[in-house]
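Visitor: Mind folding the following:
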Amino acid sequence: MKLVKPKKHLGQHFLKDLQIARDIADTVDLVPELPILEVGPGMGVLTQYLIPKNRPLQVVDLDTESIAYLNETFKELEGKVIEADFLAMDLNELFDGKPFVLIGNYPYNISSQIFFKMLDYKELIPLCSGMIQKEVAERIASKPGKKAYGILSVLIQAWYDVEYLFTVSEDVFNPPPKVKSAVISMKRNKTTDLGCDPKLFKRIVKATFNQRRKTLRNSIKLVLGKNSPITADPIFMKRPEQLSVAEFIDITNRVAKELANT
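Guide: Got it, this is the predicted structure:
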């Protein structure tokens, strides 16, 4: 079976370092026993270390050539290789609707979309780990007050405990990407209810960070539609990157109350 040719339009960069591959695969051990879904397996550099874990395993890839290679190379995966667009999948249909661990060497061009989908299925995904662009990993793991802190930071950290595990050089890929990579782990925290309207929370986070140079007093008008007495509070003089998840929740409740009174 000939090797799969990396395809630029799919964002494919195949990892060559087997020790790094093993280390990434071992991140699933943080939540043992549950089934595993691998996104973008390519030629199976992670898959080969996931199979021996003896857990239900399915892999999904959009690349027909990769699908053929996996079916030919890994007989253990018979009936478990899915040719599909992960972003378009109904994840409730996997593993009989049971929770599972999500892992992958995620395509850099859609990694943020993958994690937004993870949030949509957060009750099914207690752990998501894998390799992404270093810059995106830094954003997800960033704390308030840092330049990298943004929409992904707040929305993911509201539901997951994030750990930036290690950086990966561009030299261990074929072809080498133009950026460094990083391995990250996101484990569901104990939050079951944010204590606010989650849709309004998401709307406020996006609205304020989309105008991150403005104070909340100005950017929150996009949600309130006007000047409001609540913005006289000193917290609204802050910029979004200065606010913790808890403060965004508090602001969401204040805005919700104001909207209900109009």
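Visitor: okay, CA-based contacts and neighbour counts for the rest of this
Guide: Fine.
Visitor: could you pull out the helices for the stretch 151-262 of the chain?
Guide: When secondary structure is read from DSSP state H, counting those that start in this stretch, the stretch 151-262 of the chain shows helices at 151-157, 198-209, 216-219, 221-224, 245-260.
Visitor: With the stretch 1-150 of the chain instead?
Guide: 18-25, 47-50, 64-73, 111-120, 134-141.
Visitor: And the last one, what does it pack against?
Guide: Other elements packing on helix 134-141 under the criterion 3 or more CA pairs under 8 Å, 6 or more residues apart in numbering; DSSP states H and E are helix 151-157, strand 160-168, strand 181-188.
Visitor: List of residues touching the first one?
Guide: For helix 151-157, the surrounding residues in contact (CA atoms under 8 Å, 6 or more residues apart in numbering) are 112, 119, 139-143, 202, 205-206, 209, 244-245.
Visitor: same thing but 6 Å
Guide: 139-140, 245 (CA atoms under 6 Å, 6 or more residues apart in numbering).
Visitor: again, but for the second one
Guide: Contacts with strand 160-168, where a contact means CA under 6 Å, 6+ apart, come from 141, 181-189.
Visitor: before we move on, back to that, kindly state which of the helices of the stretch 151-262 of the chain is positioned closest to M237.
Guide: Nearest to M237, of all those, is helix 216-219, at 6.0 Å by CA to CA.
Visitor: Is K187 in contact with L127, as I believe?
Guide: Yes: if you go by CA atoms under 6 Å, K187 and L127 touch, sitting 4.5 Å apart.
Visitor: More neighbours: these two, which one.
Guide: Neighbours were counted for K187 and for L127 using other CA atoms under 10 Å; L127 has more, 27 against 20.
Visitor: Identify the residues contacting the more buried one.
Guide: Neighbouring residues of L127 by CA under 6 Å, 6+ apart: 101, 186-187.
Visitor: possible to save the helices of the stretch 151-262 of the chain as JSON lines with distance to D17 and mean neighbour count?
Guide: Formatted as JSON lines, the helices of the stretch 151-262 of the chain follow (distance: least, CA to CA, whole Å; neighbours: other CA atoms under 10 Å):
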{"stretch": "helix 151-157", "distance to D17": "29", "mean neighbour count": "22"}
{"stretch": "helix 198-209", "distance to D17": "37", "mean neighbour count": "18"}
{"stretch": "helix 216-219", "distance to D17": "45", "mean neighbour count": "20"}
{"stretch": "helix 221-224", "distance to D17": "47", "mean neighbour count": "14"}
{"stretch": "helix 245-260", "distance to D17": "37", "mean neighbour count": "17"}
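Visitor: Please provide the structure for the following sequence as well, for comparison with the first:
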Amino acid sequence: MTGFPKKRLGQNFLIDPNILRKIIAVISPKPEDIIVEIGSGRGALTDLLVQSGSEIHAIEIDKDLIPELQMKFGSFPNFHLWNDDALKFDLSSLSKPNSRLRIVGNIPYDITSPLIFKIFDNIAIVQDVTFLVQKEIARRITASPNSKDYGILSVLCNYFTIPKLEFIVSPHVFRPAPKVFSAVITLAIRQIDSDLEFRKMLIKTVKTAFNQRRKILSNALGIMLKERGTDDCPIDLNRRAEMLTVDEFMDLSQWFMRRESKPFSL
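Guide: Here you go, the predicted model:
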């Protein structure tokens, strides 16, 4: 039915005007901004974004919500509506010279990690991110080494961005109300000097290390180490992935890249 949240799409519509205003204050949209809103829902946040004068691109996968969004905002010249899957949408089609994208949205749990990785793939055209996500994910993104929440998202978000947990959001401000608390996070994109091949190696190293997070690195990275040997490794391989800082993962990834072109004997 039109306008009703769909469980299969992870829809929980934000309805509290005070929280909406707080999110807008965090985003601080400017008329010269290009803002991509992921999952516009019934347009509660969209309304405030459109009023800012920014160029708004609303991506909504639910075709039943498109007529309502078009009726509410279709007359605004700065509003553009896309009935599409954000994970498949070509973000580069919206970028302009000297104007990077600002990505915002109330993000369903199931697509939060894939969406963040999609942003990493488009890092050169993104300025920043403001997401409303489950509190659990916000804690993972902002976690420090040697904590239970520290993992793949923690390392990679801290490499590509400067993450910040802005504020916690109660379940009671959504319809339907979820069973868990949420949080607003911001990701300010870092100016990364590394090339694409290094970024691919870093992602592979981090994912492989944490896929067996309770094992020491010599075991967790077994396949990668077997291909390259272990001599001159800058990291103590008797440590676990959760103990390494972002810089240490960078050192390990650079070592892997050097070893790819260097012959070794087992």
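Visitor: quick one: TM-score?
Guide: Here the TM-score for the pair of chains, by TM-score structural alignment, normalised by the length of the first structure, is 0.92; 261 aligned residues with a CA RMSD of 2.3 Å.
Visitor: before we move on, the earlier item: redo the helices of the stretch 1-150 of the first structure as CSV? Include mean neighbour count.
Guide: Shown next, in CSV, are those (neighbours: other CA atoms under 10 Å):
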stretch, mean neighbour count
helix 18-25, 17
helix 47-50, 20
helix 64-73, 17
helix 111-120, 16
helix 134-141, 21
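Visitor: Looking at the helices and strands packed on helix 134-141 of the first structure, spot the one closest to Y49 of the first structure.
Guide: Smallest distance to Y49 of the first structure across those (CA to CA): 16.0 Å, for strand 181-188.
Visitor: just to revisit the earlier point, how about TSV for the contacts of helix 151-157 of the first structure, with distance to I230 of the first structure added?
Guide: Output for the contacts of helix 151-157 of the first structure, formatted as TSV (distance: CA to CA, whole Å):
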residue	distance to I230 of the first structure
R139	30
I140	30
V245	19
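Visitor: Tell me the counterpart of E93 of the first structure in the second structure.
Guide: Alignment note (TM-score structural alignment): E93 of the first structure maps to S93 of the second structure.
Visitor: so how far is R100 of the second structure from that match?
Guide: Distance, S93 of the second structure to R100 of the second structure, using CA to CA, to the nearest Å: 12 Å.
Visitor: neighbour-wise, which of these two wins?
Guide: Set S93 of the second structure next to R100 and count neighbours by other CA under 10 Å: R100 wins out with 19 against 7.
Visitor: Now do that one against G151 of the second structure, distance only.
Guide: R100 of the second structure is 28 Å from G151 of the second structure, by CA to CA.
Visitor: Kindly report the same for Q70 of the second structure.
Guide: Taking CA to CA as the measure, Q70 of the second structure and G151 of the second structure are separated by 40 Å.
Visitor: repeat for T112 of the second structure
Guide: Between T112 of the second structure and G151 of the second structure the distance is 15 Å, computed by CA to CA.
Visitor: same deal with N18 of the second structure?
Guide: 33 Å.
Visitor: Grab the most central residue of the first structure for me.
Guide: For the first structure, F115 is the residue whose C-alpha lies nearest the centre (CA atoms, centre = their mean; 2.6 Å).
Visitor: And that residue, how close does it get to R203 of the first structure?
Guide: On the measure of CA to CA, F115 of the first structure and R203 of the first structure end up 17 Å apart.
Visitor: what does T231 of the first structure give?
Guide: On the measure of CA to CA, T231 of the first structure and R203 of the first structure end up 17 Å apart.
Visitor: Over to Q58 of the first structure?
Guide: Taking CA to CA as the measure, Q58 of the first structure falls 34 Å from R203 of the first structure.
Visitor: Just give me the neighbour total for M243 of the second structure.
Guide: Neighbour number of M243 of the second structure under other CA under 10 Å is 16.
Visitor: Next up, the contacts around it.
Guide: Contacts for M243 of the second structure were tallied using CA under 6 Å, 6+ apart; they are 145-146.
Visitor: how near is the counterpart of it in the first structure to P144 of the first structure?
Guide: Counting by TM-score structural alignment, M243 of the second structure lines up with Q242 in the first structure. When distance is defined by CA to CA, Q242 of the first structure is 5 Å away from P144 of the first structure.
Visitor: what is in contact with those two at once?
Guide: With CA under 6 Å, 6+ apart as the test, Q242 of the first structure and P144 reach no residue in common.
Visitor: N174 of the first structure contacts H13, correct?
Guide: Yes: counting by CA under 6 Å, N174 of the first structure touches H13, with 5.5 Å between them.
Visitor: The two: which has the busier surroundings?
Guide: H13 (22 against 14).
Visitor: Please look at that one and K178 and confirm they touch.
Guide: No: between H13 of the first structure and K178 there is no contact under CA under 6 Å: 10.4 Å.
Visitor: anything in contact with each of the two?
Guide: Between them, H13 of the first structure and K178 share no contacting residue, judged by CA under 6 Å, 6+ apart.
Visitor: who's in contact with stretch 196-216 of the second structure?
Guide: By CA under 6 Å, 6+ apart, the residues outside stretch 196-216 of the second structure that reach it are 220-221, 238-241, 253.
Visitor: and which of the residues you listed is nearest to F89 of the second structure?
Guide: F89 of the second structure lies nearest to S253 out of the contacts of stretch 196-216 of the second structure, by CA to CA, at 29.9 Å.
Visitor: Now do the same contact list for the closest one.
Guide: S253 of the second structure makes contacts with 201-202, as judged by CA under 6 Å, 6+ apart.
Visitor: ok, it to K262 of the second structure distance?
Guide: Distance from S253 of the second structure to K262 of the second structure, counting by CA to CA: 14 Å.
Visitor: re the thing from before, identify whichever of the helices and strands packed on helix 134-141 of the first structure lies nearest to L34 of the first structure.
Guide: Using CA to CA, the nearest of those to L34 of the first structure is strand 181-188, at 13.3 Å.
Visitor: Check the mean deviation of the closest one from the second structure.
Guide: Superposed on the second structure, strand 181-188 of the first structure shows a mean distance of 0.5 Å to its aligned residues (mean CA distance after the TM-score superposition for the first structure).
Visitor: For that strand, buried residues please.
Guide: 181-188 (16 or more other CA atoms under 10 Å).
Visitor: elements contacting it?
Guide: strand 127-133, strand 160-168 (3 or more CA pairs under 6 Å, 6 or more residues apart in numbering; DSSP states H and E).
Visitor: Out of these, indicate the one that is most buried.
Guide: Stretch with highest mean neighbour count among these: strand 127-133 (a mean of 25; mean count of other CA atoms under 10 Å).
Visitor: Relative to the second structure, what is the average displacement of it?
Guide: Mean for strand 127-133 of the first structure is 0.7 Å (mean CA distance after the TM-score superposition for the first structure).
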